[in-house]
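Q: Provided below for reference: sequence and predicted model.
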Amino acid sequence: MMKQVNFNGTTLPAIGIGTWHMGDSPQTYTQEKATILYGLQHGATVIDTAEMYGEGNAEKLVGDVLQNFDRSKVFLISKFYPQNATKDKMKQALNRSLKRLKTDYLDLYLLHWRGPVPLAETVAGLVELQKAGKIRYWGVSNFDTADLKELYAQPQGDQVFANEDLYNLANRGIEYDLLPWQRRHQLPLIAYAPIDQGDSRGQKLTKNSTIQQIAQAHQVTPMQILLAWTIQAKDIMAIPQTSNVDHMKQNILVGGIDLSNQEMQQIDSQFSAPVFKQPLQMI
């Protein structure tokens, strides 16, 4: 049974579908399409994409998938470049994304990362798109605590729906101040790269003996334990990317894994939480 998260009154699956590096190759296109469709059919009904991914190729792939699934049952997320964060350029970027996605609205539209456009103008543009019915919600990505504080100081800035950041067992820096700040403001987190490809900065996460022992106890793979760790909190959604149906099946099954307090403590002893502020990690 897939875990659910409550994003400001909207109930969503704890595991969605990331699409970075997808849609670029004709050789893998059919397999990628089948993988995303399998995920949708089995409860992973959040798709995360961006105009940056393959300069629109990922959005085109998702658009093709959506022809075979009820659009109203999908929570569709896309992102726009910082250079498109002015009112006019944002509107144009959104229209291009919608055309590629073969839909007339997004559920969530995110500023991909901060750029030179003042946040006040970006927020005003997003609110206009929301009022026009082109997007249901808006949010941000790759924002640190200071960025969010600045955002909340803008008119209607506190209407932000979610922040999407890098978060996994090898990259826990946001736990020091960003995640607590978001929780105080009831701002949910979307975790990208939630299993860090199983390897980060020389740390072979899946080879760790504690991870392997816990995986064995649950009769799952070490990769599934890494993903399960990421979504143990009730306010975090993970969007792992895979182009493989078997991996998609494994990702979805993670929604039924509950790690005990003891297991979480064992993992903590191997991969400790931050004890000081760290720069926001991005990939």
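A: Structure's in. What do you need?

Q: going forward, measure contacts between C-alpha atoms and count neighbours the same way
A: Fine.

Q: all helices of this protein, in order?
A: 29-41, 57-66, 87-101, 119-131, 145-152, 178-184, 209-218, 222-230, 245-253, 261-270 (DSSP state H).

Q: helix 209-218 and the last one, what's the angle between them?
A: Think helix 261-270. Inter-element angle recorded for helix 261-270 and helix 209-218: 160 degrees (by axes from the mean of the first three to the mean of the last three C-alpha atoms, to 10 degrees).

Q: what residues sit buried inside helix 261-270?
A: In terms of neighbour count (16 or more other C-alpha atoms under 10 Å), helix 261-270 has its buried residues at 263, 267.

Q: list the helices and strands that helix packs on?
A: On a contact count with 3 or more C-alpha pairs under 8 Å, 6 or more residues apart in numbering; DSSP states H and E, helix 261-270 meets helix 209-218.

Q: between the helix it packs on and helix 222-230, how many degrees?
A: 90 degrees.

Q: below is an additional structure, to be compared with the one above:
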Amino acid sequence: MNVNRRKKLKRLTIYIFLIVYSIIILYPILWSASNSLKTNREIYASPWSLPTQPRWQNYAEAWSGGKIGNCLKNSVIVTLLSIAIIAIIAPMAAYSLARLEFKGKRLIFYLFLGGMFIAPIAALVPLLILLRDLHLVDTYFALIFPYIAYGLSLSILILRSFFVTLPRSLEDAARVDGLSPFKTYWKIMLPLALPALYTVIILQTIFVWNEFLFALVFIRSLDMFTLPRGLMAFRGTYVTMYGPLNAGIIIAALPPIILYIIFSDRIKKGMAIGLQKG
């Protein structure tokens, strides 16, 4: 009886913790959604109440006046190109570091991992100077190249941890059938690693979509702003239009939220793979 009671108490404690945690996570989103339908006057008067007369034109103002539509296009272009290149390079590098034998393999792997410990703000000035000398400032590639560089470390870690768990017999059978190392990777190993690759794509998409620091420093013109940078346009010197600003926040937040809801199981499985001993 005492054992059952302890189990129920433990389960209840977990449920209470999860409910409180969910409220903490969801509250800012719901607060922004509510204030996205208000005027500045309503927000100043009662920021915590529901809108009396929903002001849907805030979304139209954010989309056209705040150029959120153009920022959305830029974010899609930067995200797609960054993720596509990461999805090509990371599996090949991870496979090489996990399955092939060559001199300096461990050192190269540690160098990749070292990228995870370099804070973006520490590399900001050197990157800006490099991009300026290459005449890439205020272009898509000013964001794409740093995103790829920072995304490869975690991507290779997750994918390598998956590749090392696969049995050697697969490669032995492929070698007997006359497949080259690349064909073995392409036809056998990569299809088996797709769950881990999907996880990498989802995680990196969320990172690139929400990144703000590089976009703030490397992008100068309004037409090149991504969504996080474009939201700053609503902040004026004297007046900030909080209604359209919150509408823009909701528009920017919807794609990664939908993506996470659809692929949440893959994310959890992939993170479990990344924590396995490699």
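A: Thanks, I have the structure now. The structure presented is a predicted model; accordingly, all values stated were derived computationally and were not measured.

Q: care to give me the TM-score?
A: Scored against TM-score structural alignment, normalised by the length of the second structure, the superposed chains reach a TM-score of 0.24; 115 aligned residues with a C-alpha RMSD of 6.2 Å.

Q: now the helices of the first structure in a markdown table, with distance to residue 12 of the first structure?
A: Output for the helices of the first structure, formatted as a markdown table (distance: least, C-alpha to C-alpha, whole Å):
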| stretch | distance to residue 12 of the first structure |
| --- | --- |
| helix 29-41 | 12 |
| helix 57-66 | 18 |
| helix 87-101 | 20 |
| helix 119-131 | 20 |
| helix 145-152 | 23 |
| helix 178-184 | 17 |
| helix 209-218 | 25 |
| helix 222-230 | 16 |
| helix 245-253 | 13 |
| helix 261-270 | 24 |
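
Q: quick one, which of these gets closest to residue 48 of the first structure.
A: Of all those, it is helix 57-66 that lies closest to residue 48 of the first structure, at 9.3 Å by C-alpha to C-alpha.

Q: which strands and helices sit next to the closest one?
A: Secondary elements touching helix 57-66 of the first structure (3+ C-alpha pairs under 8 Å, 6+ apart): helix 29-41, helix 87-101.

Q: nearest to residue 225 of the first structure, of these?
A: So among those, helix 29-41 is nearest, using C-alpha to C-alpha, at 18.8 Å.

Q: so for that closest one, what gets flagged as buried?
A: Neighbour-count burial for helix 29-41 of the first structure [16+ other C-alpha under 10 Å]: 32-33, 35-40.

Q: ok, which of the helices of the first structure comes nearest residue 17 of the first structure?
A: Counting by C-alpha to C-alpha, residue 17 of the first structure lies closest to helix 29-41 out of the helices of the first structure; the figure is 7.2 Å.

Q: relative to helix 245-253, how tilted is the closest one?
A: 20 degrees.

Q: ok and helix 29-41 of the first structure relative to helix 57-66, angle-wise?
A: Using the same axes, to 10 degrees, helix 29-41 of the first structure lies at 60 degrees relative to helix 57-66.

Q: give the other helices and strands that helix 29-41 of the first structure contacts.
A: Helix 29-41 of the first structure makes packing contacts with helix 57-66, helix 245-253 when contacts are defined by 3+ C-alpha pairs under 8 Å, 6+ apart.

Q: in the buried residues of helix 29-41 of the first structure, find the pair that's most separated.
A: Greatest spacing in the buried residues of helix 29-41 of the first structure, by C-alpha to C-alpha: 32 and 40 (12.5 Å).

Q: tell me what the host helix or strand of residue 259 of the second structure is packed against?
A: Element membership of residue 259 of the second structure [criterion: DSSP states H and E] is helix 242-274. Judged by 3+ C-alpha pairs under 8 Å, 6+ apart, helix 242-274 of the second structure is in contact with helix 2-35, helix 40-45, helix 57-60, helix 141-163, helix 194-210.

Q: for residue 217 of the second structure, which of these is the nearest?
A: If we rank those by C-alpha to C-alpha, the stretch that ends up nearest is helix 141-163, at 9.7 Å.

Q: following element in sequence after that closest one, please.
A: Next element after helix 141-163 of the second structure (DSSP H and E): helix 169-176.

Q: for that following helix, buried residues please.
A: 171, 174.

Q: ok, back up a step: distance to residue 131 of the first structure added to the helices and strands packed on helix 29-41 of the first structure, as a markdown table?
A: Formatted as a markdown table, these follow (distance: least, C-alpha to C-alpha, whole Å):
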| stretch | distance to residue 131 of the first structure |
| --- | --- |
| helix 57-66 | 23 |
| helix 245-253 | 34 |
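
Q: deepest of those helices, which one?
A: Each of these was assessed for mean neighbour count using mean count of other C-alpha atoms under 10 Å. The highest is helix 57-66, with a mean of 22.

Q: and the contacts of stretch 74-88 of the second structure?
A: Residues from elsewhere that reach stretch 74-88 of the second structure (C-alpha atoms under 8 Å, 6 or more residues apart in numbering): 140, 143-145, 147-148, 151-152, 155, 197, 200-201, 204-205, 208-209, 224-227.

Q: mind listing what's buried in that stretch?
A: 74-76, 78-83, 86-87.

Q: again with stretch 84-103 of the second structure
A: Using 16+ other C-alpha under 10 Å as the test for burial, stretch 84-103 of the second structure gives 86-87, 90-99.

Q: turn the residues you listed into JSON lines, columns for distance to residue 250 of the second structure and secondary structure.
A: Converted to JSON lines, these look like this (distance: C-alpha to C-alpha, whole Å; DSSP: H, G, I helix; E, B strand; the rest coil):
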{"residue": "86", "distance to residue 250 of the second structure": "27", "secondary structure": "helix"}
{"residue": "87", "distance to residue 250 of the second structure": "28", "secondary structure": "helix"}
{"residue": "90", "distance to residue 250 of the second structure": "32", "secondary structure": "helix"}
{"residue": "91", "distance to residue 250 of the second structure": "33", "secondary structure": "helix"}
{"residue": "92", "distance to residue 250 of the second structure": "37", "secondary structure": "helix"}
{"residue": "93", "distance to residue 250 of the second structure": "37", "secondary structure": "helix"}
{"residue": "94", "distance to residue 250 of the second structure": "36", "secondary structure": "helix"}
{"residue": "95", "distance to residue 250 of the second structure": "39", "secondary structure": "helix"}
{"residue": "96", "distance to residue 250 of the second structure": "41", "secondary structure": "helix"}
{"residue": "97", "distance to residue 250 of the second structure": "41", "secondary structure": "helix"}
{"residue": "98", "distance to residue 250 of the second structure": "41", "secondary structure": "helix"}
{"residue": "99", "distance to residue 250 of the second structure": "44", "secondary structure": "helix"}
